[in-house]
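Enquirer: Provided below are the primary sequence and the corresponding predicted coordinates.
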Amino acid sequence: MSFQRTRMSADRTLMSVIRTSLSLISFGFTIVQAFEKLAINKLLHDSHATRNFGVSLVCLGIIMLAIGILYHLRFMQGLRHTREEMTENGLIHGESVFPTSFTLVTAIILLGIGVVAVLSIVLNIGPFG
């Protein structure tokens, strides 16, 4: 049971990373879009500072998410290794499976969306441009 609790704890940690990076990505994207619309409508002077700030928030969210995914993968790899060692030594029964984390799948999909968003902002291409 302790392995399941540890795994769920690692998933909760990754979910908090997802939540924070999603906030950074969406807030940065919103800043860029809002200030571009204001500049198009001549309500605000076109400033590269706000665009750069928005892009940096999106990039920060992407970097944070990538580091969170790598940390999660390394932690789960170590947990699997410890579980295998304990099973080999007869300390635990290793009969239950160690399924793929849906939180990890969600994080990877969000990372892809974040990369597409930053490319869309910087290069003015793609679905968000």
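Expert: Looks like it arrived, so ask away.
Enquirer: C-alpha from now on. contacts and neighbour counts both.
Expert: OK.
Enquirer: tell me which element Ala66 falls in.
Expert: According to DSSP states H and E, Ala66 maps onto helix 48-88.
Enquirer: Show me what that helix is packed up against.
Expert: helix 2-40, helix 102-123 (3 or more CA pairs under 8 Å, 6 or more residues apart in numbering; DSSP states H and E).
Enquirer: got the angle for that helix vs helix 102-123?
Expert: When axes from the mean of the first three to the mean of the last three CA atoms, to 10 degrees is applied, the directions of helix 48-88 and helix 102-123 differ by 160 degrees.
Enquirer: how much does helix 48-88 deviate in direction from helix 2-40?
Expert: Using the same axes, to 10 degrees, helix 48-88 lies at 170 degrees relative to helix 2-40.
Enquirer: Tabulate the helices and strands packed on helix 48-88 (CSV), appending distance to Leu79 and mean neighbour count.
Expert: Converted to CSV, the helices and strands packed on helix 48-88 look like this (distance: least, CA to CA, whole Å; neighbours: other CA atoms under 10 Å):
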stretch, distance to Leu79, mean neighbour count
helix 2-40, 8, 17
helix 102-123, 15, 17
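Enquirer: and here's the other structure:
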Amino acid sequence: MAGPELKLDVNTELAARRTGMAFQRTRLAEDRTLMAVIRTALSLIGFGFTIFQFFQKLRDQNLVTHAGAPRHFGMALVWLGVLMLALGIAYHVQFMLGLRRLRQSMRDEGLIHGETAFPVSLTLITALLLLATGVAAIASMQFDIGPFG
């Protein structure tokens, strides 16, 4: 009787470990998704700010008399990037909280060990810093203040 019982324990242990690793893979996949959002938002913010600054400099040097439309387009790109980043951060936080709750409930039921840490995402911290930079760029562009004005 010890043989089949031992085999069941080994299979249960392997299943618990595989499930625990699946949680880690899911967490890393969500980090990669947030990195893709960061990459796209950074491109939008960067392009928009560059367009805005380019036409601002042309206007300041009196090389163009009316550069309103391109400047508004640049500002719209920055706004779009910041909005996209804010939504990406909100989705990431919501997803990760749900994943943590599910992992904790499975750990409480003894289905997984949950011995490995589930740390705060460095990708999320980077996204928050980029969001602050985007908001500063918008304030600079809108009110012609700060280091970007």
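Expert: Right, received. Where do you want to start? For clarity, every value in this text was computed on a predicted model and none was experimentally measured.
Enquirer: Would you pull the TM-score for this pair?
Expert: TM-score of the superposed chains, computed with TM-score structural alignment, normalised by the length of structure 1, equals 0.97; 129 aligned residues with a CA RMSD of 0.8 Å.
Enquirer: coming back round to it: minimum distance to Gly68 of structure 1: which of the helices and strands packed on helix 48-88 of structure 1 has it?
Expert: Smallest distance to Gly68 of structure 1 across those (CA to CA): 6.2 Å, for helix 2-40.
Enquirer: Read off where the closest one ends up in structure 2.
Expert: Aligned by TM-score structural alignment, helix 2-40 of structure 1 falls on residues 22-60 of structure 2.
Enquirer: Work out which residue lies at the spatial centre of structure 2.
Expert: Leu34 (3.4 Å; CA atoms, centre = their mean).
Enquirer: Pretty sure that residue sits against Leu122.
Expert: No - taking CA atoms under 8 Å as the definition, Leu34 of structure 2 is not a contact partner of Leu122, at 10.7 Å.
Enquirer: Just give the closest residue to the counterpart of Val115 of structure 1 in structure 2, not the sequence neighbours.
Expert: By TM-score structural alignment, Val115 of structure 1 lines up with Val135 in structure 2. Nearest residue to Val135 of structure 2 in three dimensions, chain neighbours excluded: Val82, at 7.1 Å (CA to CA, 6 or more residues apart in numbering).
Enquirer: Tell me how far the one you found lies from Phe73 of structure 2.
Expert: Going from Val82 of structure 2 to Phe73 of structure 2 by CA to CA, to the nearest Å gives 14 Å.
Enquirer: what about these two, which has more around it?
Expert: Comparing Val82 of structure 2 with Phe73 by neighbour count (other CA atoms under 10 Å), the higher total belongs to Val82, at 25 against 15.
Enquirer: Which residue in structure 1 aligns with that one?
Expert: Match for Val82 of structure 2 (TM-score structural alignment): Ile62.
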